[in-house]
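> Structure here, sequence nowhere to be found:
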């Protein structure tokens, strides 16, 4: 979730004992992934970064190799090409499954969660009680604007009914995420005003007639994610949001229809990696993908693609068989997985159009047949909302193309009448380059339209000062604290108006105004 703090560890491809990499753990200039381990170690904060990486292969890779132009065309038995294909197509499936398992905790589903995390046992609704702060280490680019309510559903126990309270004029949205990391529906203030009708959620084979006055949602696979976001206007607003959370209800259809309020069963989940796996670490991704495919219901296009992966040992309904690969085939597949990971990671620097140094994915959660884009979004901003609900410009460089670094001072200047045109809210949040929030003595992690007392320029515009130390009063209110090292910022535009979605409105460039 681009706005959520519940992302799981990423599937890794290489490095003995490196089973998964933590989300948001990369540094470097936008559009340039040419970092060797020696260069990486020279970066400020690299010790913590390499600790996150745990010695994974990507940190030692020199660059991302070019992908074949017809990667998904035709048939092949080449394990290298098949591994490229499997990773780029399958990464979002594995990533989504990791998010599911890391938030539902199958081995200990009722373990208490941190107050800023919204995880819960599967088929149950969990709520975050606090906004994300730098103490939130579980994910990449958590937002500091909304409280989350989160549920993962095993549709074998469904259908389910979600009931929501009346939000009045408060912004809220309920995202229904598919198991491949795409999102086709987000319902809430934008679609139904303050009161969302009861939502009937059905699985692939469930055929309950939609009752009058309800809204229907369908999962294409066994698992579906529900992520609700409630706007918090000020810290004093938290109790009001907590009351709304307590009024939310998630029940099985049979209990809803019977008027009972029984908790849904906590169903078993298959581990992505068997505890006694014989699969070597560089091929762990294939085992994880294989376990996802054991529950997968491919559409026609996916069925052809998955069928073509049989020489790699992968099959829908059966999983991954290591013995299908010779020693040479295993080595070739490991190279393919590592190269595919590097290609996906390089793509995360250009998720969409480059606009004044900001990378903007105007397509939102619509990927079509662009498997590389879907994989990169899953790696960097999994479960983004549809573009009509939210857009997430992010910047790692200034207007001159130089990497953002807190040893410099910057200004983000909105001219009069050029503030983001949105129908809900906008914000800008500061992160370390690896995607974690930046601690600071002032406790300021984001700035936006709910920041009180922003000082305007003579022409009515607003300058946001991005630097380590607070600017002189009165512009100290306009301050977004930066760390003394490379950083990134993410702009969140909720319910963006047509000029934003069309690209007519553009985020202004971040301008360097002083050096170290």
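Cool, got the structure. These figures come from a predicted structure and were not determined experimentally.

> switch to C-alpha atoms for all contacts and neighbour counts from now on
Noted.

> wouldn't residue 509 be in contact with residue 399 here?
Yes - using CA atoms under 8 Å, residue 509 makes contact with residue 399 at a distance of 4.7 Å.

> Where do the helices of this structure begin and end?
Assigned by DSSP state H, the helices in the chain fall at 37-42, 46-53, 79-104, 189-192, 238-246, 253-258, 284-293, 300-307, 327-347, 371-381, 498-502.

> Most distant residue from the centre of the protein?
Distance from the C-alpha centroid of the chain, by CA atoms, centre = their mean, peaks at residue 458 (38.7 Å).

> List the contacts of residue 213.
Going by CA atoms under 8 Å, 6 or more residues apart in numbering, residue 213 touches 197-198.

> ok, it to residue 191 distance?
Computed as CA to CA, to the nearest Å, the residue 213 to residue 191 distance reads 14 Å.

> go on, residue 505?
23 Å.

> Residue 426 too?
Residue 426 is 19 Å from residue 191, by CA to CA.

> With residue 466 as the reference, measure out to the closest residue to residue 455 other than its chain neighbours.
Computed as CA to CA, 6 or more residues apart in numbering, the closest residue to residue 455 that is not its neighbour in sequence is residue 475, at 6.1 Å. When distance is defined by CA to CA, residue 475 is 11 Å away from residue 466.

> In terms of packing, which of those two has more residues around it?
A direct count of neighbours by other CA atoms under 10 Å for residue 475 and residue 466 places residue 466 higher, at 27 against 17.

> Isn't that one up against residue 479?
Yes - counting by CA under 8 Å, residue 479 is a contact partner of residue 466 at 6.1 Å.

> before we move on, the earlier item: more neighbours: residue 505 and residue 191, which one.
When neighbours are counted by other CA under 10 Å, residue 505 comes out ahead of the other of residue 505 and residue 191, with 15 against 12.

> Excluding chain neighbours, what is closest to the more buried one?
Counting by CA to CA, 6+ apart, the residue nearest residue 505 is residue 499, at 5.2 Å.

> one more structure, for comparison:
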């Protein structure tokens, strides 16, 4: 028997968000508004960045990044290239599959096929706050496949006997991001075969029962250019918050946000702000950006914090909205630390920002000191301005552990990679990772990292400048 509790907010009211003429009560003084806006900006940025991806992948069918409508799977049987711009800092080792889940009417059942033990695959389940609330796949459920039900916060019912596990999302909109490991270019056909085994079905169809009433149609607001870094952000935040009931731990936070007009389902018309109110909100947003810039300089670039601090469950993040913001800013939809470790190369061994228009670099791994991974490792290059993959004459966007047989080892058995814009000498070209002619950053991903990554036994190498 499938039972569905009515959604806590009438979704029909969503269409009013862009057309209503009255801003919700704005009761904060200018100084209060500035402080609240800073906190709300850090809180809401990941939510709004997620909405950008949702809109381009599941709503706007004219978008070059459109993947599939809600509750349908969109497969990309290719690796990401510089042309793919739906989200920043993508990996190019694992062709993606995408499912935007609308869980308002009923749960969805995700079926995973059985695959060979040597291949990594996963489904990262992300709620609208960008929390990674669960995983399916190699680490979490194994490579034997299975049937997994994803239920929204309003669903009440019993686990069907033919479902392996029920997983609850605290939001009615969720993202299922699939990764299927690609061994080499001629392996694409096998990846495509695996992707065809991924299935997504409403619980009623999977259980062969009558379908419940459809959820109310949503009027999705079109993104605007300033939506992530201006008071416009709060308009989209109000919209997104209608898809999730307030969590007890955030009641006080959201009550504070309400003083500047942030409330689920309420209109937020920036044009109705007074000059003083708008200035206060803009100053608060600037304060949030400044805190991030300082944090990046002193904590991220110096590797005093790791990617594992920024991605994970609500329980893992413990209300640290700055950390959640950092994750969305430098690489939204990053994996939790158990699934993958990310090491960002933003500066060289002297702490200077890396720029391939001014300098060549090398990254050296001692013999026996390659990144310790139970799945695989990969170093990927990104443009420092666009945060996307870097176009280059050899179409090489990364160097990974599957490429080791084709790489040239040092005389002592170590491995040196050459990170630069211009092609190096012929004897070094196999180990060349092309960089843009300007600022860049690299991300070293370690999938299913071994314990020595977390406990510090393995030491990451530094990017070292070399003569051009």
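Looks like it came in fine. Since the model is a prediction, treat every value here as computed from it, not as a measurement.

> Give me the TM-score for these two chains.
The TM-score (TM-score structural alignment, normalised by the length of structure 2) is 0.84; 429 aligned residues with a CA RMSD of 2.9 Å.

> mind putting the helices of structure 1 in CSV, distance to residue 202 of structure 1 included?
Shown next, in CSV, are the helices of structure 1 (distance: least, CA to CA, whole Å):
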stretch, distance to residue 202 of structure 1
helix 37-42, 47
helix 46-53, 39
helix 79-104, 18
helix 189-192, 20
helix 238-246, 23
helix 253-258, 9
helix 284-293, 20
helix 300-307, 21
helix 327-347, 32
helix 371-381, 24
helix 498-502, 31
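
> what's the closest of the ones you listed to residue 358 of structure 1?
Of all the helices of structure 1, it is helix 498-502 that lies closest to residue 358 of structure 1, at 13.3 Å by CA to CA.

> Onto which residues of structure 2 does that closest one map?
Taking TM-score structural alignment as the measure, structure 2 aligns residues 451-455 with helix 498-502 of structure 1.

> For that stretch, list every residue counted as buried.
residue 453 (16 or more other CA atoms under 10 Å).

> which residues touch that stretch?
Here stretch 451-455 of structure 2 makes contact (CA under 8 Å, 6+ apart) with 372, 458-459.

> switch the cut-off to 6 Å
residue 458 (CA atoms under 6 Å, 6 or more residues apart in numbering).

> for stretch 147-155 of structure 1, same thing?
By CA under 6 Å, 6+ apart, the surrounding residues in contact with stretch 147-155 of structure 1 are 118, 122-128, 203, 222-230.

> let's go with 8 Å and repeat that
Stretch 147-155 of structure 1 has contacts (CA under 8 Å, 6+ apart) with 4, 100, 104, 117-131, 202-203, 219, 221-232, 241, 245, 267.

> ChimeraX command for the buried members of those residues?
In ChimeraX, this line selects whichever of the contacts of stretch 147-155 of structure 1 come out buried by 16+ other CA under 10 Å:
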select :4,100,104,117,118,119,120,121,122,123,124,125,126,127,128,129,130,131,202,203,219,221,222,223,224,225,226,227,228,229,230,231,232,241,245
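
> Residue 72 of structure 2 pairs with which position in structure 1?
The alignment partner of residue 72 of structure 2 in structure 1, by TM-score structural alignment, is residue 124.

> which residues touch that match?
By CA under 8 Å, 6+ apart, the contact list for residue 124 of structure 1 reads 151-153, 250, 263-264.

> Grab the nearest non-local neighbour of the residue nearest to the spatial centre of structure 2.
Residue closest to the average C-alpha location in structure 2 (CA atoms, centre = their mean): residue 333, at 1.2 Å. Nearest non-adjacent residue to residue 333 of structure 2, counting by CA to CA, 6+ apart: residue 130, 6.8 Å away.

> isn't that neighbour right up against residue 44?
No - look at residue 130 of structure 2 against residue 44 with CA under 8 Å: they stay out of range, at 10.4 Å.

> Near the equivalent of residue 201 of structure 2 over in structure 1, how many residues? Count them for me, please.
Correspondence of residue 201 of structure 2 to structure 1, assessed by TM-score structural alignment: residue 251. Neighbours of residue 251 of structure 1 under the rule other CA under 10 Å: 23.

> Ok, residue 80 of structure 1 next?
Here the number of neighbours of residue 80 of structure 1 (other CA under 10 Å) works out to 22.

> residues touching the corresponding residue of structure 1 for residue 235 of structure 2, list them.
In structure 1, the residue paired with residue 235 of structure 2 according to TM-score structural alignment is residue 287. Going by CA under 8 Å, 6+ apart, residue 287 of structure 1 touches 272-273, 279, 319-321.
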